[in-house]
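Q: Make a model of this:
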Amino acid sequence: MSVLPILTAAIAPGAALLCYFYLKDRYQPEPVSLVLRMFFFGVLLVFPIMVLQRALVLGLGLGEGSFLFSFLASSLPEEFFKWFLVYFIIYKHTSFDEPYDGIVYSVAVSLGFATLENVFYAFLHGSDFSFLMWRAFLPVSGHAMFGVIMGYHFGKAKFTAGGERKHLLYALLLPFFWHGTFDYILAVTKTYWIWFMVPLMVFLWVRSLLKVNRANAKSPLRMVTREEQVKI
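A: Below is the predicted model:
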């Protein structure tokens, strides 16, 4: 398989999911330039995280596929740095003006990371189309789900009175938990993973879509729209 088809197959899942969650913003879509910037920052995260993960594996002697590897070397650095980017770049930005915006930006960062990671894996297994489909269904989609969970709680932190610290903590801990669980299940169920991963992905998708609807329902812009409709 030539370079262009491999590259297209690797980028397409992340791009499609980003478009999907971007278009779910019902009331005031975010600036495309800012969403793409966060996606690009997510891409750049791959390199320092790879170095850190390698250092953790060598320094702590974590074996790939172990429980500690799944949570400490894989999930923790990835979700922490995604959280760090969203918090310090977007959380107090003027464009973050409704709860759903947290989901858009967190998903953008997560999918930026997942897309470059997918490109690397695609070039290693470029002739295996089934592998690329597996990557699209599981790791790329999984990163999107972790981004939804993170972004939902960023939105709750910013727009729920008295709950900021709690939801900022949830924005980190819940994606960390689900990401670690995801990786560990894949590691220990090499031959029968489908019996665990399909129910987990269905659960995460249903949970994420519910959070999308809840975030949109709590938008202050929704109330403005309703008032305008009443006046008309």
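Q: hey, let's count contacts and neighbours off CA atoms from now on
A: OK.
Q: Tell me where the longest helix sits in the protein.
A: Longest helix in the chain, counting residues (DSSP state H): helix 32-60.
Q: what's the distance between the next helix-or-strand element following that helix and the middle of its chain?
A: Later in the chain than helix 32-60, the nearest helix or strand by DSSP states H and E is helix 67-68. With CA atoms, centre = their mean, to the nearest Å as the basis, helix 67-68 stands 21 Å off its chain's centre.
Q: Check which residues of the longest helix of the chain are buried.
A: Neighbour-count burial for helix 32-60 flags 35-43, 45-46, 49-50, 53, 56-57 (criterion: 16 or more other CA atoms under 10 Å).
Q: Nearest to Pro99 among those?
A: Val35 (15.3 Å; CA to CA).
Q: Is Glu79 part of a helix or strand, or is it coil?
A: Assigned with DSSP: H, G, I helix; E, B strand; the rest coil, Glu79 falls in the helix class.
Q: what number of residues lie near Cys21?
A: Quick fix: residue 21 is Phe, not Cys. 19 (other CA atoms under 10 Å).
Q: Was I right to think it contacts Ser106?
A: No - using CA atoms under 8 Å, Phe21 makes no contact with Ser106, being 10.5 Å away.
Q: Tell me who's in contact with the residue nearest the centre of the chain.
A: Among the residues of the chain, Gly147 comes closest to the average C-alpha position under CA atoms, centre = their mean, at 2.7 Å. Listed by CA atoms under 8 Å, 6 or more residues apart in numbering, the contact partners of Gly147 are 103, 106-110, 175.
Q: again with Asn118
A: Asn118 touches 10-11, 135, 140, counting by CA under 8 Å, 6+ apart.
Q: Also this sequence, please, to line up against the first:
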Amino acid sequence: MSAERDPVERASGDDQDLYDVATWEPRTALDRFSTWLYGGLATTGRAVVVVLAVLIVAAQFAAALGLVFFDRPVVAVYVLLSVVPALGLAAFVWKADATKREPLELLVVTFAFGFLFAGFAAILNSIFSGLFLGSVTEQSSVAIAVVVPALYFFLVVGPVEETVKWLAIRLYAYRSDRFDAVVDGAVYGAVAGLGFATIENAIYIGREVVAALEATGGPAAVSVGLETAAVRTLAGPGHVIYSAFAGYYLGLAKFNPENRGPIVVKGLVIASVIHATYNTVVTNLGVLTGAIGLPPGFVFIGFVVVYDGALFYVLYRKLKRYRAAYEQTGAETFEDDQREGDADEPGDLRGTDSSENERDRQ
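A: Below you'll find the predicted structure:
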């Protein structure tokens, strides 16, 4: 029962029936119909979001990439290789989870949603890019050329992309009883970031190959695809790290419902800012390399390694702190004892539809 109760309920005795006065549970046919209708609308709403995401992604591939992955399977291999570092980071976060391992079903669905929901981000980014970047021309001052894209990254790209990755967790895994620890949020966040990085890499690499095919022909296109894949290999791990932060705070919010909103916002702000900072610096590396006289590729690799490495260390420390608390408090033993005790209680509804409906109402 919620900690916030109506004054009548607080003052009443346990034997007083306050149904439809200050308390409520499904009793009548109308109550049960309302509960069924709410569950149906919620399920339909989630299904509509997923179907819309699938259609958007399919349209993106059809319009921008065509059949390039079928005509040149090597391009698909480039995409798979480009996400190996991101996969490694996600696996590390999964392994660092001190609690019981997350079920494959939830991991796969979260990855798929991260992959699919990237289409929403692409649409919103495109809508706002003209508003921000349309004013930047070759004749613009250095200040405008730096500040305006930075505003675009901090106000649009970072928040939009981190929010859709957050949605990939919130829509399914978060609602499950098997999301039963704060640290699980980091695991699902990392997996959502991996899904997002996979489709982003596929679109970037495929689009460059298509452009090269139209301009120069086959051999050059394959070379361009390989070069793009090399760059995207370094960009992918960032998505895993950023959304792992947002996911961790989503997990924290789940188990602190009285402060759920501010905690979720904190996680999204952290993820959005570090994401936007990365984009801003990478976009302006040309100015930096021109000033110091170093090869652009060298500076880019150095920045990515240092920046993502530092953020990953912070994430690692957060996961390590959780593990220490988990071990020091004897949480694993306590949870085992609780599960054994609950199993002995009659009417245990964990994992049933009624518990799922109760979470839906929260």
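Q: ok, back up a step: nearest to Pro220 of structure 1 among the buried residues of helix 32-60 of structure 1?
A: Looking at the buried residues of helix 32-60 of structure 1 and their distance to Pro220 of structure 1, the nearest is Val35, at 20.7 Å (CA to CA).
Q: Map that closest one across to structure 2 for me.
A: Counting by TM-score structural alignment, Val35 of structure 1 lines up with Leu107 in structure 2.
Q: cool, Leu18 of structure 1 as well?
A: Aligned partner of Leu18 of structure 1 by TM-score structural alignment: Ala90.
Q: Tell me how far the nearest residue to its match once chain neighbours are set aside lies from Tyr204 of structure 2.
A: Spatial nearest neighbour of Ala90 of structure 2, chain neighbours left out: Ala190 (5.2 Å); criterion: CA to CA, 6 or more residues apart in numbering. Distance of Ala190 of structure 2 to Tyr204 of structure 2, given as CA to CA, to the nearest Å: 21 Å.
Q: quick one, which of those two is more surrounded?
A: Here Ala190 of structure 2 and Tyr204 are set side by side on neighbour count (other CA under 10 Å), and the busier one is Ala190, at 38 against 17.
Q: that older thread, hmm, which of the contacts of Gly147 of structure 1 are common to structure 2?
A: Retained in structure 2: 103, 106-107, 109-110, 175, out of the contacts of Gly147 of structure 1 (criterion both residues aligned by TM-score structural alignment, their matches' CA atoms under 8 Å).
Q: okay if I get those residues as a markdown table plus distance to Ile89 of structure 1 and secondary structure?
A: Shown next, in a markdown table, are those (distance: CA to CA, whole Å; DSSP: H, G, I helix; E, B strand; the rest coil):
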| residue | distance to Ile89 of structure 1 | secondary structure |
| --- | --- | --- |
| Ile103 | 14 | helix |
| Ser106 | 11 | helix |
| Val107 | 14 | helix |
| Val109 | 11 | helix |
| Ser110 | 14 | helix |
| Pro175 | 19 | helix |
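Q: As JSON lines, those with distance to Phe96 of structure 1 would be great.
A: Formatted as JSON lines, these follow (distance: CA to CA, whole Å):
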{"residue": "Ile103", "distance to Phe96 of structure 1": "10"}
{"residue": "Ser106", "distance to Phe96 of structure 1": "11"}
{"residue": "Val107", "distance to Phe96 of structure 1": "14"}
{"residue": "Val109", "distance to Phe96 of structure 1": "15"}
{"residue": "Ser110", "distance to Phe96 of structure 1": "17"}
{"residue": "Pro175", "distance to Phe96 of structure 1": "20"}
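Q: For Trp83 of structure 1, state which of the residues you listed is nearest.
A: For the kept ones among the contacts of Gly147 of structure 1, the nearest to Trp83 of structure 1 is Ser106 (7.7 Å; CA to CA).
Q: Structure 2: which residue goes with the closest one?
A: Match for Ser106 of structure 1 (TM-score structural alignment): Gly189.
Q: list the contacts for that match?
A: Taking CA under 8 Å, 6+ apart as the test, what Gly189 of structure 2 contacts is 165-166, 169, 240, 243-248.
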